[in-house]
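J.: I need the structure of the sequence given here:
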Amino acid sequence: MVVLIAAVVLVITGCSVSTADEPNRASGENGYVGVQPQLTQIKPADRKPAPVVSGPELGTDKTISTADYAGKVLVINVWGSWCAPCRKEAPDLREASEETKDKAQFLGITSRDFAQAAPLRFVEEQKITYPSIFDPDGATLLQFSRELPPSAIPTTLIIDAEGRVAVRILGPITKTTLVDMIDDVAAGK
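T.: Next up is the predicted model:
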């Protein structure tokens, strides 16, 4: 178990700098290790169930869960307000969520933001309307450690209507690619 936790911590920290400089970093600084975008699609017959994860909703005192969206295509985006690629992809995610709202529900998981102020500002500036789980310590992400874990920030997962992981995108994603992937998963591909 200790090895698993250490591996997840190493993966999560891949897109960041030390937390000691967190309060001093400006939003435009790069302070991250880049990741080459990587897309993994899983054929319907080979898909495994996604874990049911829950956590506090960013900006509220409610708990939200992936189970709240059972029977729907679910797009989970792992992000951090400190992550430059996350800022770059945010408009594409917002537009994709609006364009596919009849097919898919979006859910963010903000990681490595140790207080809610910065991610709340990020959501406001980017005009993000879908909810996010506030996951400062990575406990929610640990639940994905078995099948296609979100091993970079940003990572986007598409869960099919049967609750199975269909797509994992490591690194930033464009609206066009994301909408195409959502369309495929919603069509049972």
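
J.: hey, let's count contacts and neighbours off CA atoms from now on
T.: OK.

J.: host element of P149?
T.: Secondary structure from DSSP states H and E places P149 outside every helix and strand.

J.: got the contact list for it?
T.: P149 sits next to L141 when contact means CA atoms under 8 Å, 6 or more residues apart in numbering.

J.: show me where the protein has strands.
T.: Here the chain has its strands, by DSSP state E, at 38-41, 54-56, 63-65, 73-79, 104-111, 132-135, 155-159, 165-170.

J.: would JSON lines of those with mean neighbour count and distance to A90 be doable?
T.: JSON lines is the format used below for the strands of the chain (neighbours: other CA atoms under 10 Å; distance: least, CA to CA, whole Å):
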{"stretch": "strand 38-41", "mean neighbour count": "14", "distance to A90": "18"}
{"stretch": "strand 54-56", "mean neighbour count": "18", "distance to A90": "21"}
{"stretch": "strand 63-65", "mean neighbour count": "16", "distance to A90": "21"}
{"stretch": "strand 73-79", "mean neighbour count": "25", "distance to A90": "9"}
{"stretch": "strand 104-111", "mean neighbour count": "24", "distance to A90": "11"}
{"stretch": "strand 132-135", "mean neighbour count": "26", "distance to A90": "13"}
{"stretch": "strand 155-159", "mean neighbour count": "26", "distance to A90": "12"}
{"stretch": "strand 165-170", "mean neighbour count": "24", "distance to A90": "14"}
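
J.: another for comparison:
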Amino acid sequence: MDSHDEARSKASALLRQRGLRYDNIYDPADSQLDKLAGNLPTDVLPSTIVLDKQGRLAVRILGPVNADTLLTEIEAVNHGR
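T.: Down below sits the predicted model:
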């Protein structure tokens, strides 16, 4: 197993262990992260982002977020906020 496969496997296991079922981006080359440069600090965990339909940053939440807040933000973005 190469390092990318191993990293992806570990990440998937962590998501399952924590019961996280929402979409996550596997971005080993940081190509998607690079698009958000300056908008998402890499030293704040957890960090949650919501992208609009064009793939642009619409919401940034630094620190823990509950499901109700996240769903409210997603709905607002879906309705053009």
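
J.: please state their TM-score.
T.: With the length set by TM-score structural alignment, normalised by the length of the second structure, the two chains reach a TM-score of 0.67; 73 aligned residues with a CA RMSD of 2.8 Å.

J.: before we move on, the earlier item: of the strands of the first structure, give the one that comes closest to R146 of the first structure.
T.: For these, the distance to R146 of the first structure is smallest for strand 165-170, at 11.3 Å, taking CA to CA.

J.: corresponding residues in the second structure for the closest one?
T.: Aligned by TM-score structural alignment, strand 165-170 of the first structure falls on residues 57-62 of the second structure.

J.: the matching stretch vs the first structure, mean deviation?
T.: Stretch 57-62 of the second structure differs from its equivalent in the first structure by a mean of 0.6 Å after superposition (mean CA distance after the TM-score superposition for the first structure).

J.: show residues contacting that stretch.
T.: For stretch 57-62 of the second structure, contacts defined as CA under 8 Å, 6+ apart pick out 36, 39-40, 44-52, 73, 77.

J.: identify the residue of the second structure aligned to D184 of the first structure.
T.: In the second structure, D184 of the first structure lands on A76 (TM-score structural alignment).

J.: closest one to A6 of the first structure among the strands of the first structure?
T.: Nearest of the strands of the first structure (CA to CA): strand 104-111, 15.8 Å.

J.: helices or strands up against that closest one?
T.: Applying 3 or more CA pairs under 8 Å, 6 or more residues apart in numbering; DSSP states H and E, we find strand 104-111 of the first structure packed against strand 73-79, helix 84-99, strand 132-135.

J.: you'd agree L15 of the second structure is up against R21?
T.: Yes - counting by CA atoms under 8 Å, R21 is a contact partner of L15 of the second structure at 7.2 Å.

J.: between the two, who's got more neighbours?
T.: Neighbour tally, L15 of the second structure and R21, criterion other CA atoms under 10 Å: the higher count belongs to L15, 14 against 8.
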